[in-house]
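# sequence first, then the predicted structure:
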Amino acid sequence: MIRLRLYTTLGCHLCEQQESLLAVLLCGEYHLEKIEISEDEALMERYGVRIPVLADEAGEELDRGFEPPLLAAWLAERGWLDEAAWQSLRRQMGGEAGPREVKSAVMRGGRRYLG
């Protein structure tokens, strides 16, 4: 069984988006431990502006896993990607376009602004 940790906080819509993507893209059984960062000062310091952060058992972390291409690549590196689900999701997203190529979105200073 794949064991993952998700550093999150209550009401984080990006965390919810990452959980949904994970359920679609991860092949096999997994256990997701949600770690509430607001209850620990050290976790707030480390993850406060980075959540959601997904970590595997080795402690390797993924920031911005709510972006499908990033999550898919991270899962593929570990042999955990459901390739058929990823191909289906890519078709739904409009082919090869990643989140930074979405029409009516503008990248400024590393952030995406919807127009």
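Alright, I've got the coordinates.
# all contacts plus neighbour counts: C-alpha atoms, from now on.
OK.
# show me the strands in the chain, by range?
2-8, 30-36, 53-55, 61-63, 105-108, 111-114 (DSSP state E).
# most neighbours per residue, which of those strands?
strand 53-55 (a mean of 22; mean count of other CA atoms under 10 Å).
# re the thing from before, can you put the strands of the chain in JSON lines and add distance to Ala72?
Formatted as JSON lines, the strands of the chain follow (distance: least, CA to CA, whole Å):
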{"stretch": "strand 2-8", "distance to Ala72": "15"}
{"stretch": "strand 30-36", "distance to Ala72": "16"}
{"stretch": "strand 53-55", "distance to Ala72": "12"}
{"stretch": "strand 61-63", "distance to Ala72": "11"}
{"stretch": "strand 105-108", "distance to Ala72": "22"}
{"stretch": "strand 111-114", "distance to Ala72": "20"}
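# here comes the other one, which I'd like you to weigh against the first:
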Amino acid sequence: MTQLPPVTLYGTLACHLCEAAMQILQPLIADGLRVSEVDISDSDELMQRYQLRIPVLQRQDSGAELDFPFDLAQVMDWLGDVLSEGR
């Protein structure tokens, strides 16, 4: 498989939707997707930007964002340009 771009998952510690998002990402993590989790409660700027949107995935290569709810197929489409290069 082609190298997947690292992503950031913005959320908070007690966010059940954030836990659900990580579960959705597990098959891609098993294939090499690197996910950095960022707790937005540590930053006023991130709280202002994301508090009503979390969980949010952000590609570290392009800055593109994907808001929850999403499923595995939607994440794969979002990463599609990278995945299609490996086919």
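Done, it's in. As the structure is a prediction and not an experimental result, all values here were calculated from the model.
# fetch the TM-score of the aligned pair.
TM-score for the superposed chains, counting by TM-score structural alignment, normalised by the length of structure 2: 0.75, backed by 80 aligned residues with a CA RMSD of 2.2 Å.
# gap between the residue nearest the centre of structure 1 and Glu41 of structure 1?
Nearest to the mean C-alpha position of structure 1, by CA atoms, centre = their mean, lies Gly65 at 1.8 Å. Separation of Gly65 of structure 1 from Glu41 of structure 1 (CA to CA, to the nearest Å): 23 Å.
# just Val49 of structure 1 next, same as before
13 Å.
# do Leu89 of structure 1 as well
On the measure of CA to CA, Leu89 of structure 1 and Glu41 of structure 1 end up 37 Å apart.
# tell me which of the two has more neighbours.
Leu89 (16 against 11; other CA atoms under 10 Å).
# OK, contacts around that one?
Not one residue lies near Leu89 of structure 1 by CA atoms under 8 Å, 6 or more residues apart in numbering.
# hang on, Thr8 of structure 1 packs against Glu33?
No - contact between Thr8 of structure 1 and Glu33 fails when scored by CA atoms under 8 Å: they sit 10.1 Å apart.
# returning to what we had before: wait, the residue nearest to the centre of structure 1 touches Ala55, no?
No - using CA under 8 Å, Gly65 of structure 1 makes no contact with Ala55, being 10.2 Å away.
# alright, calling it a day.
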